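K.L.:
Take a look and give me a structure for this.
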Amino acid sequence: MSSKTKKFLSYYKPYKGLFFADMFFALLGAAITLVFPLIVRYITNDLLVHSEISEAMDTIIKIGIGLVGLAILELVCNFFIAYQGHMMGARMEYDMRNEIFEHYQKLSFSFYDNQKTGQLMSRITNDLFDITELCHHGPEDLVISIIKFIGAFVILIQINVPLTLIVFAFIPIMFVYAYYMKNRMHRAFRKNRERISEINAQIEDNLSGIRVVKSFANEGKEIDKFNQGNMRFVDSKKNSYFNMALFHSGLGFFTTGINIAVIIGGGLFIAKNIIQLGDLLTFLLYINNLIDPVKKLINFTEQFQNGITGFDRFIEILAIEPDIQDKKDAVDLKDVKGRIEFEQVSFKYDETTVDVFCGINLKVEAGDYMALVGPSGVGKTTMCSLIPRFYEVSEGSIRIDGIDIRDIKLKSLRKSIGIVQQDVYLFAGTVMDNIRYGALNASDDEVIKAAKNANAHDFIMELPDGYDTYIGQRGVKLSGGQKQRLSIARVFLKNPPILIFDEATSALDNESEKVVQESLEKLAKNRTTFVIAHRLTTIRNAKNIIVLTEDGIKEQGTHQELLDQNGVYASLYHA
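P.N.:
Coordinates of the predicted model:
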């Protein structure tokens, strides 16, 4: 058994009882449908021929009551299969969705740098729905089909062997045809999945940037782009529907062929007194009974193709090992002072050959306020992203209080570092929810205190519902300065010993910058702080300023010392 099959079957384990109950009711329901043609044969061949009319009528009434009982039992079976069977599938979908979402949380920035959000969403929504349809209906349809086929074969062969062989001679041909179509449908459905993922990614990209679209009045361009992607999806659907049409119509043709063969063969056998009319009627009823398993096999084949392509994509994601994870003997970071050392640190992105920077050596004492400046693209943000291990160093090491960060548990490391970025991300929800994100167990009073420290309390109280104001997705109802102060309040609440300010004020107007800068300086007090800045006026008071270029650290010193050197920093400052 392959590892993929074992993985697929493992999702049934928590629901074994429900699964076997579903299979039992599927089996019982299939058996009941096999009984009805036999009762018709008994009435036409035996009861009506060999019994008095009054006796036959009494027996038919009793049989009718029994049939009603069987119909009620069949109703119970079908209800259980439709309700509890689907609930089993829904619970398995829940487990799978949890697993892939948890896996998403483990993957590093390197993974997300190369992925489209819409495609990742498709794997957790569309793909999983089809997988669970296969989980529920697949085994159930197989059981029903097998029971009906075997049951019908055993019953019919006892009635008439030649006519039974005529009927079942068509079955191998139908299966060969289905096998031939399987690979074609598999490729078609996989192409559908890829195209719908592309559409999801395009929609996500458009809706996320809708303000940019409207500001440039490029709605028409976006509609054209979407129409092209949508048409590619239609083309892939056209191919899959063509193969589906061949599949359905081909099997329908074989089913009609069986009916024709039985009518002609049965008519000849009746003419030669080989079988009775009731036997021919029974055969025709069983042929109709065989259409249902044929349909279920068709559904199973479609579900299998849909489900297995979705499961392949599901496994592809789960197979991606997080490139940044805890060592077995990783330790918690305790009593953090905040002394940070870079020793011969080099970094390059995956699938690139050129280093972003190399040979970085730097020592930052606990509580130091250190600024990083330099031209765009030299790796200032990347360098700071190495400290919380958003990316892994290619060479060298980074230490906090003398401990290599690769020996520290990720959760402990990142809880010790607070980050305020230029591009603030606020979640859909209230002001209170967004600040509390810094410490989920914080009380309302602690949240309010953090907001006051970030100079955010006054503007929050002016909002319609104060701290309970809903701020929209990504905080669209707030100004840039307001959003930035909320992000600072979040870090105040987290209360980390190490801070990283990544161009936190570069997108703000002068008035907002002044308020935010005051908040940042208050937050940075007695904490080891890295400041990435384009506006050099904001870092004149830094204890140490590092000038980063493509060749690594070019200059280092205080604001005045660097101006006196009249080098890179001086030219940046005067510019």
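K.L.:
hey, let's count contacts and neighbours off CA atoms from now on
P.N.:
Fine.
K.L.:
what's the spacing between the residue most central in space within the chain and N98?
P.N.:
What sits nearest the mean C-alpha location of the chain, by CA atoms, centre = their mean, is I124, with 2.0 Å. Look at I124 and N98: by CA to CA, to the nearest Å, they are 9 Å apart.
K.L.:
circling back: wait, the residue nearest to the centre of the chain touches I100, no?
P.N.:
Yes: the criterion here is CA atoms under 8 Å, and I124 meets it with I100 at 7.1 Å.
K.L.:
quick one: the strands in the stretch 1-150 of the chain?
P.N.:
Read by DSSP state E, counting those that start in this stretch, the stretch 1-150 of the chain holds no strands at all.
K.L.:
So for stretch 544-562, what gets flagged as buried?
P.N.:
Across stretch 544-562, burial judged by 16 or more other CA atoms under 10 Å covers 544-550, 552-553, 555-559, 562.
K.L.:
Looking at these, which is nearest L163?
P.N.:
For those, the residue nearest L163 by CA to CA is E550; the value is 84.9 Å.
K.L.:
With adjacent residues omitted, what lies nearest to that closest one?
P.N.:
Nearest in space to E550, with sequence neighbours left out and distances taken as CA to CA, 6 or more residues apart in numbering, is V378 at 5.3 Å.
K.L.:
Quick one: classify the one you found as helix, strand or coil.
P.N.:
Here V378 is recorded as coil under DSSP: H, G, I helix; E, B strand; the rest coil.
K.L.:
show me what contacts it?
P.N.:
V378 makes contacts with V356, F357, L548, T549, E550, as judged by CA atoms under 8 Å, 6 or more residues apart in numbering.
K.L.:
thinking again about what came up before, from the buried residues of stretch 544-562, which ones fall inside strands?
P.N.:
N544, I545, I546, V547, L548, T549, G552, I553, E555, Q556, G557 (DSSP state E).
K.L.:
I'd like to know how far the closest residue to E321 other than its chain neighbours sits from G118.
P.N.:
In this structure, E321 finds its nearest non-sequential neighbour in L107, 7.6 Å apart by CA to CA, 6+ apart. Distance, L107 to G118, by CA to CA: 17 Å.
K.L.:
Here is a second sequence; please produce its structure as well for comparison:
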Amino acid sequence: LSLVANPDTTAARLETKPEGFGAVLRTALGRGVVRRALFLSFFISVLGLVTPIFVLQVYDRVIFHAGLSTLYGLVVGVVLAAVFDYVLKQYRARIYQSLGVRLDVVTTEALFKRLLHLPLAELERQPAAHWQSLFRDLEMVRVRFAGPIALLLVDLPFVLLSVALILVIAAPLGWVIAVIVLAFLLLAWASSRKAKARAGEEKQAQLSRDGQVTEFASARQVVKAQVLDEAVTTRWREAQHQSIEATLQRSVSTDRYRDLGQMLAQGATILMVTVGALAILNQEMTMGALIAANMLSGRVTGPLNMLVGQWRTLVAYRQARARLDALFQSPIEKSGGSVPLAESKGELEIQHLQFRYPGAVNDVLVALNGRVGPGGLHGLVGPNGSGKTTLLKILAALYEPSEGRVLLDGADVAQFARRDLAQWIGYLPQAVQPFAGTIRENITMAWPQATDDDVRRAAGRAYALDFIHDLPDGFDSQMGEFGLKLSAGQRQRIALAGVLVRDPPILLLDEPTSDLDREAEAGLRDELHALSRHGHTILIVTHSAVLLSVCDGIIALRKDGRLRAAGSAGEVLPELGLVRADGDTE
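P.N.:
Next up, the predicted model:
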């Protein structure tokens, strides 16, 4: 362990892909889907005009002229049109059903992969409920492109066909239909303004409520042990009340505009019939034209009224799309780039390192320079909040330094992908989070090709082999959700075995014995000491005298994140007052 001072150069650590969520959507939608839908909707809309024209001809030709042969011909034609209309609608429905499935598959996989490639610091900035809500945002995307709103949007342009036919067969009603369309558009615009504000409030309230549920699920042992029922219930009730209030306010607004739309549609019928009746009395149009125009007006007001009612869905989609775009435009970890190292000799170096959390006022780590390794067992000590865990995350390339850089065997770690770094640097967090599954699955999750010998060796090095053999199912024992079928110390050793299974030359361990008993701590100390003597570079954050007693070097941080001391354990421990008069480590 030594101190160095080198010039600061910083490489690009993250990748940015500016295309956003749009690229994912284009892949999911494929080519020609929208064109096919518009093409089918055009013919469906044309066929929808057949019935009003049929009614017009029956009233104006068949009834007044007793044209039975004409009636039979018209009936045959309208039946054929109805059958063809049904076939086209079924075909269009199949297109949207297939599109919905494709959207679900492509977008959910893209979102999950995107989350996996986000930097750890970005993932920690938002609560778990936020990331879960993004998958609900995908449901709004599916509804927009493969749900009722998608059909509405492709049908809307062809409302003009009905308007044009009204102008042809019932010209005196032209101004009426123009006023109706304008009124509906104004109503939709007013609805959109209200829906935008209400939807945002409702989303935030739901996130807060879901966050309370997530907190309870994660801390259920503490809740039960400390009898926090009333406190948790109070917090949840407040969040639930805000969610219900926001939903109620949105529902009131939505219902108001929906009812206004229905009233406007009724008013449109009354106005059409009234003006049409006056035109008939003035011999400006026929009875058949009035009835047909009234039917056509329903084809105009129906989609427009639906647009008013569905505007909340469109607003929710736009907000969901904005969140997804922001996520897909944010920087991600490198997926490739530099030629990886053939092997690592286990030397880590930091140069002019500083770190500040986003939005924070003060730096957590200040002006750190140093080198660890190759080889040896080194301790990282300091008071709570001095930045020990943060430093380990930076060394593991989980955090990006605000200034300075980290070198692995003289190469900036910023040039390597996380997958490559994981081969050389193993990191054990202070709070381990096992996955549901067997012990073997948890140990080999990061390296599925591990052999049985690899698994046993890793478990032995983590001082976990004995207790695993004592379990009825051994390595096939189920750990349960969050690993709760095992003790905290057992979970910690299983997690350490998962780090050791790939045998990385550098190990960064954050309080690896915090949940272990004295016997297990001593056993793990011996295993780590043996690893350090076989070429591994091990840096441990610890307050344990058992581990400090075998450390070769010590790095001590101050409360303000600056270096207090660094050097051999024999030099630094007495300076820190961690050695008793008899020479034993306290």
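K.L.:
before we move on, the earlier item: what residues are up against the residue nearest to the centre of structure 1?
P.N.:
Applying CA under 8 Å, 6+ apart, the residues near I124 of structure 1 are R97, I100, F101.
K.L.:
Try it again at 6 Å.
P.N.:
Contact partners of I124 of structure 1, counting by CA atoms under 6 Å, 6 or more residues apart in numbering, are R97.
K.L.:
Using the three-state scheme, assign the aligned residue in structure 2 for D312 of structure 1.
P.N.:
Matched by TM-score structural alignment, D312 of structure 1 corresponds to A322 in structure 2. Look at A322 of structure 2: counting by three-state DSSP, its state is helix.
K.L.:
Might one say that I340 of structure 1 is in contact with I400?
P.N.:
Yes: using CA atoms under 6 Å, I340 of structure 1 is in contact with I400, at 4.7 Å.
K.L.:
Report the contact partners of the aligned partner of N45 of structure 1 in structure 2.
P.N.:
For N45 of structure 1, the aligned position in structure 2 is occupied by D60, per TM-score structural alignment. Neighbouring residues of D60 of structure 2 by CA under 6 Å, 6+ apart: G288.
K.L.:
Out of the ones in strands among the buried residues of stretch 544-562 of structure 1, the closest to F8 of structure 1 would be?
P.N.:
G552 (49.7 Å).
K.L.:
How much space separates the closest one from T382 of structure 1?
P.N.:
Relative to T382 of structure 1, and taking CA to CA, G552 of structure 1 is found at 13 Å.
K.L.:
Leaving out chain neighbours, which residue sits closest to V213 of structure 1?
P.N.:
E219 (6.1 Å).
K.L.:
Tally up the residues packed near the counterpart of that neighbour in structure 2, please.
P.N.:
Taking TM-score structural alignment, the alignment pairs E219 of structure 1 with D229 from structure 2. Applying the criterion other CA atoms under 10 Å, we find 11 residues in the vicinity of D229 of structure 2.
K.L.:
cool, H65 of structure 2 as well?
P.N.:
H65 of structure 2 has 11 neighbours, counted by other CA under 10 Å.
K.L.:
ditto for the one 10 residues further on
P.N.:
Counted by other CA under 10 Å, the residues lying close to V75 of structure 2 total 15.
K.L.:
The equivalent of F427 of structure 1 over in structure 2: what secondary structure?
P.N.:
Aligning on TM-score structural alignment places F427 of structure 1 opposite F435 in structure 2. Classification of F435 of structure 2 using three-state DSSP returns coil.
K.L.:
Excluding chain neighbours, what is closest to F435 of structure 2?
P.N.:
Leaving out its chain neighbours, the residue that sits closest to F435 of structure 2 by CA to CA, 6+ apart is F482, at 5.7 Å.
K.L.:
got it, and C77 of structure 1?
P.N.:
Nearest non-adjacent residue to C77 of structure 1, counting by CA to CA, 6+ apart: F25, 5.0 Å away.
K.L.:
Could you report the neighbour count for the one you found?
P.N.:
Other residues within reach of F25 of structure 1 by the criterion other CA under 10 Å amount to 22.
K.L.:
now the one 10 residues further on
P.N.:
When counting by other CA under 10 Å, one arrives at 15 neighbours for V35 of structure 1.
K.L.:
Translate it into the numbering of structure 2.
P.N.:
Checking TM-score structural alignment: V35 of structure 1 goes with V50.
K.L.:
tally of neighbours for the residue nearest to its match when sequence neighbours are not counted?
P.N.:
Excluding the flanking residues, the one nearest V50 of structure 2 by CA to CA, 6+ apart is V78, at 6.5 Å. Applying other CA under 10 Å, we find 16 residues neighbouring V78 of structure 2.
K.L.:
Distance of V78 of structure 2 relative to D60 of structure 2?
P.N.:
Separation of V78 of structure 2 from D60 of structure 2 (CA to CA): 17 Å.
K.L.:
Stretch 501-513 of structure 2 aligns to what range in structure 1?
P.N.:
Under TM-score structural alignment, the alignment places stretch 501-513 of structure 2 onto residues 493-505 of structure 1.
K.L.:
I would like the residues contacting that stretch, please.
P.N.:
Under CA under 6 Å, 6+ apart, the answer for stretch 493-505 of structure 1 is 338, 416-422, 438-439, 450, 513, 527-533.
K.L.:
in the stretch 301-450 of structure 1, which spans are helices?
P.N.:
380-385, 410-415, 431-436, 444-453 (DSSP state H, counting those that start in this stretch).
K.L.:
Deepest-packed of those helices, please.
P.N.:
Of the helices of the stretch 301-450 of structure 1, the one with the most neighbours on average (mean count of other CA atoms under 10 Å) is helix 431-436, at a mean of 23.
K.L.:
how big is the offset of that one relative to structure 2?
P.N.:
When structure 2 is overlaid, helix 431-436 of structure 1 sits 1.3 Å from its aligned residues on average, using mean CA distance after the TM-score superposition for structure 1.
K.L.:
any idea what the residue nearest to E321 of structure 1 aligns with in structure 2?
P.N.:
Matched by TM-score structural alignment, L107 of structure 1 corresponds to L118 in structure 2.
K.L.:
That match against I332, yeah?
P.N.:
Yes: assessed by CA under 6 Å, L118 of structure 2 is found in contact with I332 at 4.7 Å.
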